[in-house]
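Enquirer: My questions concern the predicted model and sequence given below.
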Amino acid sequence: MARRREVLVAGASALALPAMAQAKPIRLIVPYPPGGPLDIVARALAEAVKDSLGTVVVDNRPGAGGNLGADLAAKSAPDGNTIVMGAVATHAINPWLYAKLPYDPLRDFTPLTGVAQVPNVLVMNPATADRLGVRGVADLMAYAKANPGKLNYGSGGNGSAGHLAGEMFKAQAGVFMVHIPYAGGNPAQLALLAGQVDLNFDNLAAASANIKAGKLRALAVTTAKRSPVMPEVPAIAEAGGPLAGFDIHTWFGLFGPAGLPAEVTQRLNHAFVAALGTPELKARLAGLMAAPMPTTPEQFAAFVKAELAKYEGVVKRSGAKAD
């Protein structure tokens, strides 16, 4: 009898294996082109969770500033088979930047977990900084107050993270600087290196090599606290006064469609949070000048809601529009 029971159990296990093998792979939509930070991290995450979640296929769907890929995920079945790597652009900036958005950033998604955050950094050409007597944020604010409209800053375009960081700085510091948009972050950085603009609020990952080489001077990072990947650079908030609460940064995280069952949400959250805690993922993020941002679904939902509210004023003050 015992022998017969062993055979039956073995047979049941054999039947279960093909079912597991035929489980539908999870599609992880990245709403940006291959090769960028979100894509790199998405592929590392897909590899890290394969033992707990099975196959995760990264699907790049760029277009409309990330809106196309985000909308595709929002309109997918809420079964856990399609998720998206959303970002500050898709869920906090674009809703105010675009006159018509095909999705609602809060109602149409189930937040799963934050993934990472990357500071922007306030940088100047060292020759320009020395000529103006600017050694830090306090000096910059004093010069800008005494010389309204004489400073300019470059960015990767209207509505870009660098543009909006500059607008937030102007509003909180009570200064006026001229914004000069370029067709992307690289042209903006080249203009700064050439002395064609006075300062930029650049992505830390993009600016780090020139900072380390002494070609750019980092005055401060834009996050509330110093970045662990470049701890010697102060935060803008350390200047105190009207800038004490300054906090703006690039972030990205995982979302499912609205209506995702609680047990599926928890399963995905646990798998991706565990992956973010591994040495391999931490090292990959550090190489991108990013810090891990694991959260519970509830924490991430509250964070996204707060970011959306924050950027409403920032985008409206900037006057930036996209169609």
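Expert: Structure received. All figures in this text were calculated on a predicted structure; none of them were measured in a lab. Numbers count the residues shown, from 1 in each chain.
Enquirer: drop to CA atoms for contacts and neighbour counts, all remaining ones
Expert: Fine.
Enquirer: what's the spacing between Gly319 and Phe169?
Expert: 15 Å (CA to CA, to the nearest Å).
Enquirer: you'd agree Ala92 is up against Val314?
Expert: No - when contacts are counted by CA atoms under 8 Å, Ala92 is not listed as touching Val314 (10.6 Å).
Enquirer: At which residues are the helices of the stretch 151-300 of the chain located?
Expert: Here the stretch 151-300 of the chain has its helices, by DSSP state H, counting those that start in this stretch, at 161-173, 185-193, 204-212, 262-276, 279-287, 297-318.
Enquirer: can you pull the buried residues of the first one?
Expert: By neighbour count on 16 or more other CA atoms under 10 Å, the buried set for helix 161-173 is Ala161, Gly162, His163, Leu164, Ala165, Gly166, Glu167, Met168, Phe169, Lys170, Ala171, Ala173.
Enquirer: residues contacting the most centrally placed residue in the chain?
Expert: Of all residues in the chain, the one closest to the mean position by CA atoms, centre = their mean is Trp251, 2.3 Å from it. Residues counted as contacts of Trp251 (CA atoms under 8 Å, 6 or more residues apart in numbering) are Ala87, Val88, Gly114, Val115, Ala116, Gln117, Val118.
Enquirer: Which strands or helices does the longest strand belonging to the chain pack on?
Expert: Longest strand of the chain, by residue count under DSSP state E: strand 109-124. Secondary-structure packing of strand 109-124 (3 or more CA pairs under 8 Å, 6 or more residues apart in numbering; DSSP states H and E): strand 199-203, helix 204-212, strand 217-221, strand 249-257, helix 262-276, strand 291-292, helix 297-318.
Enquirer: ok, second structure coming up, stack it against the first:
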Amino acid sequence: TPVRFMAQKLGERLGQPIIVDNKPGAGGSLGSSLVARAPADGYTVLVGNTGSNAINYTAYQKLTYKAEDFTPLTDMISFANVLVVPVKSPIKSLKDLVTAAKRAPGQLAFSSAGVGQTTHLMGELLRQSAGVDVVHVPYKGSAPATMAIVAGETQFMFDNLTGSLGHVRDGKLRALAVTGATREPELPDVPTMTELGMKDFDKVGWMGFFVPAKTPPAVVKKLTDNLVAVLQDPAVVQRYRELGGRPGGMASEQFSKIVERDRQDWGDLIRSQKLQLD
């Protein structure tokens, strides 16, 4: 995984082992709440993501942590979502998809990796932006959601690029568009949603590093500098590219702005579409 590879390289740089402690559950909120309450000494770092550290603040009313509990350090890796349809689908473009959805309200379904995931919210954003009536079919994780679209059980999906790239290359899925501000190097001929006239789709899913809010500035700087140095390691860059992701390492201020923007934008969508999860 991106995290374990990063931990190995960071450990080599710091000369001490880095322990990766997986805390799955509740959309990443379990691990986040543990780090929010951890000693602010730089020895406990959260690998958060768009779900745990942007979407969850609005999706879950009973969250046991808040945005102010963390200091963002830098992003680790980011992934675009790719709008895909089964290769046998008559839908050849975003325009075709919107036309088909308007022609048959409530008939087109999209799969997601679960309620509240970016694969779900991108579909809801299309519903809102294009004014279409489509059906959301959540699956338990990315792999079954991707297999559903490959099998034609659903009609479209905003899949994580990592999940669909192999199937696009193998000719099982057709890529219509990607999210994010720029085209993806792995799919250079596939336009962005923004190019196709859909605003608000300039977002990507990200994973990034956070520490408890009261961590001393000198510790924050040392951690961030070391993380950024590792993220610029050619071996890390190559591995993350192979995964279909973009290696991180942006300045803390820039990453903080992206985290806050996503918190506000996804929060607005969740409130307007009444998508709260508890």
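Expert: Good, I have the coordinates. Fair warning: this is a prediction, and the values are worked out from it, not measured in the lab.
Enquirer: Fetch the TM-score of the aligned pair.
Expert: Remark: TM-score between the superposed chains equals 0.93 [TM-score structural alignment, normalised by the length of the second structure]; 277 aligned residues with a CA RMSD of 1.7 Å.
Enquirer: before we move on, back to that, of the helices and strands packed on strand 109-124 of the first structure, which is nearest Gly65 of the first structure?
Expert: strand 249-257 (14.0 Å; CA to CA).
Enquirer: and the closest residue in space to Pro105 of the first structure that isn't next to it in sequence, which of the three is it?
Expert: Spatial nearest neighbour of Pro105 of the first structure, chain neighbours left out: His91 (5.1 Å); criterion: CA to CA, 6 or more residues apart in numbering. What DSSP: H, G, I helix; E, B strand; the rest coil gives for His91 of the first structure is helix.
Enquirer: isn't Pro216 of the second structure right next to Asp41, touching?
Expert: Yes - using CA under 8 Å, Pro216 of the second structure makes contact with Asp41 at a distance of 7.4 Å.
Enquirer: Using JSON lines, lay out the contacts of Trp251 of the first structure together with neighbour count.
Expert: Formatted as JSON lines, the contacts of Trp251 of the first structure follow (neighbours: other CA atoms under 10 Å):
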{"residue": "Ala87", "neighbour count": "26"}
{"residue": "Val88", "neighbour count": "19"}
{"residue": "Gly114", "neighbour count": "29"}
{"residue": "Val115", "neighbour count": "28"}
{"residue": "Ala116", "neighbour count": "21"}
{"residue": "Gln117", "neighbour count": "21"}
{"residue": "Val118", "neighbour count": "27"}
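Enquirer: so can I have CSV of these showing distance to Lys225 of the first structure?
Expert: Shown next, in CSV, are the contacts of Trp251 of the first structure (distance: CA to CA, whole Å):
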residue, distance to Lys225 of the first structure
Ala87, 20
Val88, 18
Gly114, 18
Val115, 18
Ala116, 15
Gln117, 12
Val118, 12
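Enquirer: What is the nearest of the residues you listed to Ala14 of the first structure?
Expert: Val115 (36.9 Å).
Enquirer: What's the closest one aligned with over in the second structure?
Expert: Under the alignment (TM-score structural alignment), Val115 of the first structure pairs with Met76 in the second structure.
Enquirer: Looks like that match contacts Phe210 (just checking).
Expert: No - assessed by CA under 8 Å, Met76 of the second structure is found out of contact with Phe210, at 10.5 Å.
Enquirer: and the closest residue to Thr128 of the first structure other than its chain neighbours, how far is that from Pro148 of the first structure?
Expert: The shortest distance from Thr128 of the first structure to any non-neighbouring residue, by CA to CA, 6+ apart, is to Asp198 (6.6 Å). With distances taken as CA to CA, Asp198 of the first structure is found 14 Å from Pro148 of the first structure.
Enquirer: neighbour-wise, which of those two wins?
Expert: Asp198 (24 against 13; other CA atoms under 10 Å).
Enquirer: Which position in the second structure pairs with the more buried one?
Expert: Using TM-score structural alignment, Asp198 of the first structure sits opposite Gln155 in the second structure.
Enquirer: That match and Ala148 touch, don't they?
Expert: No - using CA under 8 Å as the test, Gln155 of the second structure is too far from Ala148 to be in contact (9.1 Å).
Enquirer: Now do the SS call for the residue nearest to Thr82 of the first structure when sequence neighbours are not counted.
Expert: Ranked by CA to CA, 6+ apart and with sequence neighbours excluded, the top spatial neighbour of Thr82 of the first structure is Arg27, at 4.7 Å. Of the three states, Arg27 of the first structure takes strand according to three-state DSSP.
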